[in-house]
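**Q** Here is a sequence with its predicted model. Questions after.
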Amino acid sequence: MSKVVKHAVLDTELYADSVEWCPVDGNQHLLVGGTYQLNETEGRRLGKIRLYQLNDELGLDEVWGNDCPGILDMKWNHCLMSEETTVLGTADADGSLNLYELKLDSMGLCQFASAHEDSIALALDWSHYKENVISTHIAVSYSSGHVCVFELTNSKLELKHKWKPHGFEAWITAFDYWHPHQIYTGGDDCLFRGYDLRITTNSPTFTNRAHDMGVCSIQCNRNRDNILATGSYDENIRLWDTRKIGKTPVSEVHVGGGVWRVKWSPWDRNHLAAACMHNGFVIIDCSGEPSAIVEYNEHDSLAYGVDWCYSNAKSVGFLLASCSFYDHKLSLWEWETNKSDNCNS
């Protein structure tokens, strides 16, 4: 296994389930962390968004925080919504999709748009990763099994599509970043499905039953067309060719623990980070037959959130953040490697 160095560990107080580094140039030293916790006595879902800043000692300084109903997922928009506007979307336990603008003058996040459904919002994704746009689309999946697609125009969210692809929780939804009319969903019913938003009937373009348990995570490779990764409660990561998703994937690797999140490296085509619930965090080399080359096991609870830092100027290798649930822990760690070699792979 490659060498891993732990740089910082923070207590998030509430149960931690989501971490996301800002991908936008000039703000790549910023990290958001989300928490979710059920107050069983009062029956309330609690949460908090925290904004952290990477410092020169490879530590994290908290610069802002805000209470909320509980965060299940967060995603930054990779494209500026205007000349200087960086936006974060959150999927909240009260059924809301909330959008926040990054305010650099006060170093905080300001909510400016919201859309609400009647079940828990579990995951979200932005349609555009490859070009600056004035309006874009956001997909959100819900505990009811529904998926909604909203259009963001002039700081307002408009519901454009709503359908029910899954009989139980729709754990995940994701856009095809190369073909943004294509959207994927995964649910607790073990189904992995695709939809073309140009087709108004909401009939799936495919239904795949290769997963033995619920499908928790889906992400397209932003650096390699037609490659998609899925993660499941069945403890396997599967790689797919989106041109021919049939009964079997291109390849798969058993990582153990149940795969809650997968994140492709922003630096190359072949490395995939995964949060494996009961089995910590791994980095998979997908250049050939997929295999785990990095393990990070410094968490004592469910491994739920992981992401690559887009700014590695202060590090020898690649920085990642991860978080775990019941021990309410957020970690900053580094995969020590030759960055130039890996970026060219």
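**A** Yep, that arrived.
**Q** contacts, neighbours, all on C-alpha from now
**A** Fine.
**Q** Distance of Tyr304 relative to Ala275?
**A** Here the criterion is CA to CA, to the nearest Å. By it, Tyr304 lies 5 Å from Ala275.
**Q** Please compare the first structure with the one that follows:
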Amino acid sequence: MISAVCWVPKGIAKPLPDSVEPPSQEEIQELLKLPVESGSDDNESSEEDNNSEEENEGMVVETNKSKDAVAMALAAADAIGNKSVEFPRELKVDEIADGLKELDMEHYDDDDEGIDIFGNGSVGGFYCPSSDMGKYPSAVDDDEDEIEDMTIKPSDQIIICARNEDEVSHLEIWVYEEQTEEGGSNMYVHHDIILPAFPLALAWLDCNLKGGDKGNFVAVGTMQPEIEIWDLDVLDAVEPSIMLGGVVKCDTSRNIAKIKKKKKNKQAATYKDGSHTNAVLGLAWNSEYRNVLASASADKSVKIWDIVAEKCEHTMHPHTDKVQAVAWNSNQATVLLSGSFDRSIVMMDMRAPTHPGVRWLVPADVESLAWDPHTDHSFVVSLEDGTVRGFDIRVAVSAVDSEGKPMFTLHAHDKAVCTITYNPAAPNLLATGSTDKMVKLWDMTNNQPTCIASTNPKVGAVFSACFSKDSPFLLGVGGSKGNLHVWDTLDNSEVSRRFGNFRPQN
């Protein structure tokens, strides 16, 4: 499934991303020497028996390592191109020596004497003429082709997908070409990033964590309490650039002896200062205060992070249940919305983070929030019951009862409306996506929503949809089938008729 999608602005990504240095063989060997963590009390006696048998058989190289160590070693080996690494349970030193002697690696590069591998051009041999037609493609040609394939052009659009497939979680970085030489569009996966946990939320940000003006990063919220921030301009990265919050890591060498004692008396996890203590369900980057990131969590809290300082600046508890979504007001950059399973939306101003804020009640769990980018006073919320409601904050602020009534209530879908997004260029154009597998476009003029287009993008239940800022009528959609779909909404005649004049001019 694809749980979240987001676009990267044009021209931000490096034309040719950097590559991380692969680990050395010495580093891999160090990883393999990590101590073994015993699994359970029932296995302790059998492990002791195995150890005694190994001692009787003679000197062996221990390879029964912890799961984490083996996984790290496999990843490291894969990074240096060794895709056939095996880890036998027992490997005797004598067998290793015999194998190396047979391979005779010291003379591996020596020229073979007396052997004419390709013949001399006569019958029975292989002859390659000196003309260009007979030349094999050179390594230089292969390198040039690979560089061309990996180069991101300024005209390319980039889409990030948070995907889970066969219990493997990762980010996919797609390149979308609007106009190809053959005509039409094309898209493909440029590279991917393996994640340690199921991804739930994404937020692209350009605050450069490595110094300088701007960067190309994505924040990822997962089923774990930490927030990972990855550099999208680095290939084959095995760890994020920074991690906000999370569980305090134990020193394995010091604590391995205490594992048996702790198994019978499990202790609560120890979290870093300011960390969430449950899954991170929503993220929002502040495009004006570029070092600021907001997060929503199943631990019922909303947090404000300084990603440069790598610390939590404020923690708010405006809700009594899981907080599903957060959204910054693009026209009033200090104003933040949060929506929760407690069936309420709260508006807070970070200039007064201790203030309880303004609250609106809704009849179902909140799924998604979106500020209208063309005004500074209205927003929409999508709910689990299939409805969408619009609010004007001026009504709530001026009313004695802060539980202001909505400007409109729209029965948009038959099932939960998981995602809602405004078009960044065309005022009053709104897109909704639902677990009923449909994506719909709405004309919101005068707060009287009218459905002007709908489609089944064949992605299953729709979990995420987002308009591109550079090509604002392109809508990226992801869902339960794991397919990424890009819909050019101007292909619909009614959308083109109503909003075609907002098409960007090349």
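**A** Sure thing, it's come through. Just so you know, these numbers come straight off a predicted model, no measurement behind them.
**Q** tell me the secondary structure for the aligned partner of Asn501 of the second structure in the first structure?
**A** In the first structure, the residue paired with Asn501 of the second structure according to TM-score structural alignment is Asp341. Taking DSSP: H, G, I helix; E, B strand; the rest coil as the rule, one finds Asp341 of the first structure in the helix state.
**Q** Against Gly317 of the first structure, how distant is Asp341 of the first structure?
**A** Asp341 of the first structure is 11 Å from Gly317 of the first structure, by CA to CA.
**Q** if you count what's nearby, which of these two comes out ahead?
**A** Gly317 (20 against 9; other CA atoms under 10 Å).
**Q** For that one, which residues are in contact?
**A** Gly317 of the first structure sits next to Glu334, Trp335, Glu336, Thr337, Asn338, Lys339 when contact means CA atoms under 8 Å, 6 or more residues apart in numbering.
**Q** what helix or strand does the first one sit in?
**A** Read it as Glu334 of the first structure. For Glu334 of the first structure, the host element (DSSP states H and E) is strand 329-335.
**Q** So what touches that strand?
**A** With CA under 8 Å, 6+ apart, strand 329-335 of the first structure has contacts from 2-12, 15-16, 59-60, 294, 299, 315, 317-324.
**Q** which of those residues are buried?
**A** 4, 9, 12, 15-16, 59-60, 294, 299, 315, 317-324 (16 or more other CA atoms under 10 Å).
**Q** tell me the helices in the stretch 1-150 of the second structure, going along the chain?
**A** 25-32, 41-57, 67-79, 93-103, 139-150 (DSSP state H, counting those that start in this stretch).
**Q** Deepest-packed of those, please.
**A** The highest average neighbour count among the helices of the stretch 1-150 of the second structure, using mean count of other CA atoms under 10 Å, belongs to helix 67-79 at a mean of 17.
**Q** In the first structure, what range does it match?
**A** Going by TM-score structural alignment, helix 67-79 of the second structure sits over no part of the first structure.
**Q** Which other helices and strands does that helix contact?
**A** helix 25-32 (3 or more CA pairs under 8 Å, 6 or more residues apart in numbering; DSSP states H and E).
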